[in-house]
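S.K.: one predicted model, sequence on top.
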Amino acid sequence: MSTLGRPASALGRLVRRLGHRRWFAAFTPLLVPADRLVARLTRGRVVALGLIPSLLITTTGRRSGQPRTNPLLYVRDGDGYVVIGSNWGRAEHPAWALNLLAEPSATVTVAGTRVPVRAHLVDGAERDRLWQLLVAEWPAYQTYVRRAGGRDIRIFRLAPTLPGQR
């Protein structure tokens, strides 16, 4: 069962089990360009082939100032969305997370609906609580922490905002 209340498909359950494998973490990011294409063609209604709860996040490039869109696994937390900068357990932070630190206003597309959000880097008890939600959805995050070699894997809560609100 997905933490979003939807039953996970057999393929979705298999993907969750494979998520711990090093080869899976090395291979899957190579599919991101195809995933972005499918998401663009479906106007954000299909992300990650619908296997895991995923959204598209559009941040502002911290160097370029240009919009940057990435598919991410997410969990719901009340009216917000929770995402994690695991970067498949690599030693470096993902660019989208660095972009959010520089400019916390972003947009997410969930099931084809665009939602303006403001990112909040969580810590303390809130981080612990949200970590549990994330691991329930994608158990491989525990493996990614070990693989990241001590890097602090950032967790962001994305709160919906009114259009134009900063």
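M.R.: Arrived safely, thanks for sending.

S.K.: from here on, just use CA atoms for contacts and neighbour counts.
M.R.: OK.

S.K.: which residues touch the most centrally placed residue in the chain?
M.R.: Central residue of the chain (CA atoms, centre = their mean): residue 72, 2.9 Å from the mean position. Neighbouring residues of residue 72 by CA atoms under 8 Å, 6 or more residues apart in numbering: 54-57, 83.

S.K.: try residue 76
M.R.: 4, 82.

S.K.: quickly note the distance from it to residue 65.
M.R.: Per CA to CA, to the nearest Å, residue 76 is found 28 Å from residue 65.

S.K.: next up, a second structure to put side by side with the first:
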Amino acid sequence: MARTGHTPRPGAAGRGRLLGLVQRISASRAFARVAPYVVPAVDRTVHRLTRGRVLPAAALLPGVVLTATGARSGLPRRTPLACMPEAGGTWVLVGSNFGRPGEPAWTGNLLRHPDAEISWRGRDIPVRARLLEGAEREAVWAEVLRFWPPYGTYQARVERRIRIFRLTPRDVPVR
């Protein structure tokens, strides 16, 4: 799998320092307490107001807005999420829940209803989600940690194994 991690542009030393600072802050327990309430609300609002063209959190990490069917309600649920784009037009989503103990609701929704949709760079794309397991999960987890090191801190904080999903456009065969 080709690595598509978020790295500073050449000559962007200031951006690299900012990224390091953001990673340290995002790995903190204080961030884990506040972010789940603030980040998605801001992302949803700005994404809606800009008709899908802007996702504020994507200034640091690539992001999508996932629309999945609720596992219990059967209703559409929109969730802004960081993602790791992969070469070949797939995306990886990490169910870290900012290092909090419970599984994020969107992971249960995808387990129950793997057909979903993402808004990616202003385009709506029908996708199918697949939970990664075994050696495939471990290989992707290593890429995820290179992509955004705070995920390692999140995993160390929780007893559950963080779920990782690969999203594939529905018009492309699943790997």
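M.R.: Arrived safely, thanks for sending. Being a predicted model, the structure only gives us computed values, none of them experimental.

S.K.: tell me which element the aligned residue in structure 2 for the residue nearest to the centre of structure 1 is part of?
M.R.: Aligned by TM-score structural alignment, residue 72 of structure 1 pairs with residue 81 of structure 2. Element membership for residue 81 of structure 2 (DSSP states H and E) is strand 76-82.

S.K.: got the buried residues for that strand?
M.R.: Across strand 76-82 of structure 2, burial judged by 16 or more other CA atoms under 10 Å covers 77-82.

S.K.: tabulate these (a markdown table), appending distance to residue 152 of structure 2.
M.R.: Shown next, in a markdown table, are the buried residues of strand 76-82 of structure 2 (distance: CA to CA, whole Å):
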| residue | distance to residue 152 of structure 2 |
| --- | --- |
| 77 | 27 |
| 78 | 26 |
| 79 | 22 |
| 80 | 21 |
| 81 | 17 |
| 82 | 15 |
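
S.K.: any idea how far residue 135 of structure 1 is from residue 60 of structure 1?
M.R.: Counting by CA to CA, the gap from residue 135 of structure 1 to residue 60 of structure 1 is 27 Å.

S.K.: which strand runs longest in structure 2?
M.R.: Assignment by DSSP state E gives strand 123-131 as the longest strand of structure 2.

S.K.: superpose on structure 1 and give me the mean offset of it.
M.R.: Here the mean offset of strand 123-131 of structure 2 against structure 1 after fitting is 0.6 Å, by mean CA distance after the TM-score superposition for structure 1.

S.K.: list the buried residues in that strand.
M.R.: Buried, per 16+ other CA under 10 Å, within strand 123-131 of structure 2: 125-131.

S.K.: how about the strands in structure 2?
M.R.: Remark: strands assigned in structure 2 by DSSP E are 63-69, 76-82, 84-86, 90-95, 115-120, 123-131, 163-169.

S.K.: tell me which of the ones you listed lies nearest to residue 43 of structure 2.
M.R.: strand 76-82 (6.3 Å; CA to CA).

S.K.: hang on, the earlier thing: can you redo the buried residues of strand 123-131 of structure 2 as a markdown table with distance to residue 113 of structure 2?
M.R.: Listed next are these as a markdown table, based on distance: CA to CA, whole Å:
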| residue | distance to residue 113 of structure 2 |
| --- | --- |
| 125 | 16 |
| 126 | 13 |
| 127 | 11 |
| 128 | 9 |
| 129 | 8 |
| 130 | 10 |
| 131 | 12 |
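
S.K.: out of these, which comes closest to residue 32 of structure 2?
M.R.: residue 131 (23.7 Å).

S.K.: who touches the closest one in this structure?
M.R.: In this structure, residue 131 of structure 2 makes contact with 111, 163-166, judged by CA under 8 Å, 6+ apart.

S.K.: from residue 35 of structure 1, how far off is residue 6 of structure 1?
M.R.: Per CA to CA, residue 6 of structure 1 is found 21 Å from residue 35 of structure 1.

S.K.: the two: which has the busier surroundings?
M.R.: Neighbour count, other CA atoms under 10 Å: between residue 6 of structure 1 and residue 35, residue 35 has more, with 18 against 9.
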